[in-house]
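**Q** kindly return the folded structure for what I paste below:
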Amino acid sequence: MTDTPLTFGSSASADDAELALLGLIAYQELTSFEHLSSDARLSPTLVDREILGRLAVAEFGHFELVRELIAARGLDPQEVIEPFMESLDEMHRRTKPGDWYESLTKAYVIDGVAGDFYSLIASGLEPEARDLVHQVKRTEANADWLRDRLQLAIADHPERASRMALWGRRLLGEALTQAREIGEKYDYFGALQAEGRGDRGQEMTTLFASLVESHSRRMRQLGMTA
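**A** Now for the predicted structure:
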């Protein structure tokens, strides 16, 4: 356990930035577990409930993997994770779904953007941490089921499409705002930008453009305009 809380700022080393990213991912996985568990209880069918429960368990397993890596480095996981709790919790308060289908859309959008973001940032990590990030954020199976279930929901009630598309745009805005705020506050992107890869502002512009394009592709798969 460290004697003082960990901080990540403009003078953070690459190691500190890596820990910041791991702390952020750990708490995101824990909150995903909590929200999917809640969504499972509200599922309209037993099959939906079973599958969401399984997805929730997988997210908790991811949380444990990241937590164990932090602990293996001789640090208290709570101290590494705690700085990100307020920001993530506030984002979830601002994006409280109105019904079960908005909950699925939220999982589809937020997890998709987060997975893309972490994977892009992880390119600057040490191999052990980079491999773990890719393992944890490899969510194709989750995304496939969420996409299929949302497509079915729209097919059953086409009027849902416009509401869910509007909701998806709001979620994208919140996810990008949070990513930018956390990145600037803890400067993990700047610290991971090793070996002078280029202008930081241009790197960030390119990264966020990639996030928006990936989100647009996922929404098109639902038959919606992002």
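**Q** from here on, contacts and neighbour counts on C-alpha atoms
**A** Fine.
**Q** what distance do you get for the residue lying closest to residue 125 once chain neighbours are set aside to residue 124?
**A** With CA to CA, 6 or more residues apart in numbering as the criterion, residue 125 has its nearest non-adjacent residue at 6.5 Å, and that residue is residue 18. Distance check for residue 18 against residue 124: by CA to CA, to the nearest Å, it reads 9 Å.
**Q** now residue 71
**A** Using CA to CA, residue 71 is found at 21 Å from residue 124.
**Q** and these two? which has more neighbours close in?
**A** More crowded of residue 71 and residue 124, by other CA atoms under 10 Å: residue 124, with 18 against 15.
**Q** what separation do you get for that one and residue 188?
**A** Residue 124 is 10 Å from residue 188, by CA to CA.
**Q** hmm, residue 24 is touching residue 87, no?
**A** No. Residue 24 is beyond contact range of residue 87, at 9.9 Å (criterion: CA atoms under 8 Å).
**Q** and this one, please, so the two structures can be compared:
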Amino acid sequence: MGTSSAGNAQYQRLVTDLLGVMAYGELSAFGRLSSDARYAPTLHDRALLGRIAVIEFQHFELASARLEELGVDAEETMLPFQRSVDHFHERTKPGDWYESLMKAYVIDTVSSDFYRSVSEFLDADTRELVERILVSEESTAVLRELLQHALAEDPRLASRLALWGRRLVGEALTQAQRVSMEHALLGPLLSSTGDARETVGKLTADLAERHSRRMTGLGLTA
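**A** All right, here's what the predicted structure looks like:
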């Protein structure tokens, strides 16, 4: 009985931690994209980024609502992740509109890959919710198209954005590893494999490979 209760408590902590970091990530993205939209070169581009910001806020609301359903305070669940996420964004401040687009694209896609990997070990209802929060094909497509358009208009951007993309993915993967280990987000995965260092290494390599394919699709060298 005690073991079962302990296991259940550990699982609930995994779910609430995952939803907590996702909720704060979405709220943070909403604020960041809303701010970046002001620097768009055209009103059309500003409206596009503003729409993506609204979608991020809707995702935040989905995660917050589920946390409340679980009987936990959404704000309290997000707080342990606030400092780490904010520090990450402080370290990766974009220098202009184009770097803002690249950052939004890289963080959106890499974080989605990571959260899906974690959600594979959760119950069907939670996996479905995570997928609903991560379903951002529209947002991803818009960001990709904006980047493709910018690169087509000014090919000189390619080398700078490729370098920026490499820095971003490196920071993002380091951040994912740190948050995972501090909050045991990879607990089920590590328990099923035994070798924590090797498992985390494989996951990191997989996330990096997916990122590399996306950069290649943009005509950039990851």
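**Q** and the residue nearest to residue 125 of structure 1, what's its match in structure 2?
**A** Aligning on TM-score structural alignment places residue 18 of structure 1 opposite residue 15 in structure 2.
**Q** now name the helix or strand holding that match.
**A** Using DSSP states H and E, residue 15 of structure 2 sits in helix 2-36.
**Q** now the residue most central in space within structure 1: which helix or strand?
**A** The centre of structure 1 sits closest to residue 114, judged by CA atoms, centre = their mean, with a distance of 2.9 Å. In this structure, residue 114 of structure 1 sits in helix 100-121 according to DSSP H and E.
**Q** read off where that helix ends up in structure 2.
**A** Aligned using TM-score structural alignment, helix 100-121 of structure 1 spans residues 97-118 in structure 2.
**Q** and that stretch, how far from structure 1 on average?
**A** Taken over the aligned residues, the distance from stretch 97-118 of structure 2 to structure 1 averages 0.5 Å (mean CA distance after the TM-score superposition for structure 1).
**Q** swap in stretch 199-207 of structure 2?
**A** With mean CA distance after the TM-score superposition for structure 1, stretch 199-207 of structure 2 averages 1.6 Å from its match.
**Q** also stretch 17-35 of structure 2?
**A** Comparison of stretch 17-35 of structure 2 with structure 1 after fitting gives an average deviation of 0.6 Å (mean CA distance after the TM-score superposition for structure 1).
**Q** can you mark which positions in that stretch are buried?
**A** Buried residues in stretch 17-35 of structure 2, defined by neighbour count with 16 or more other CA atoms under 10 Å: 17-30, 33-34.
**Q** to which residue of structure 2 is residue 208 of structure 1 aligned?
**A** In structure 2, residue 208 of structure 1 lands on residue 204 (TM-score structural alignment).
**Q** contact partners for residue 102 of structure 1?
**A** By CA atoms under 8 Å, 6 or more residues apart in numbering, residue 102 of structure 1 lies in contact with 164, 167.
**Q** apply 7 Å and report the result again.
**A** Residues in contact with residue 102 of structure 1 (CA atoms under 7 Å, 6 or more residues apart in numbering) are residue 164.
**Q** just residue 57 of structure 1 next, same as before
**A** Shown in contact with residue 57 of structure 1 (CA under 7 Å, 6+ apart): residue 33.
**Q** do that again at 10 Å, thanks
**A** For residue 57 of structure 1, the contacting residues are 32, 33, 34, 36, 37, 51, 63, by CA atoms under 10 Å, 6 or more residues apart in numbering.
**Q** what does residue 196 of structure 2 give?
**A** 181, 186, 187, 189, 190, 202.
**Q** now do 7 Å
**A** With contacts defined as CA under 7 Å, 6+ apart, residue 196 of structure 2 is in contact with residue 190.
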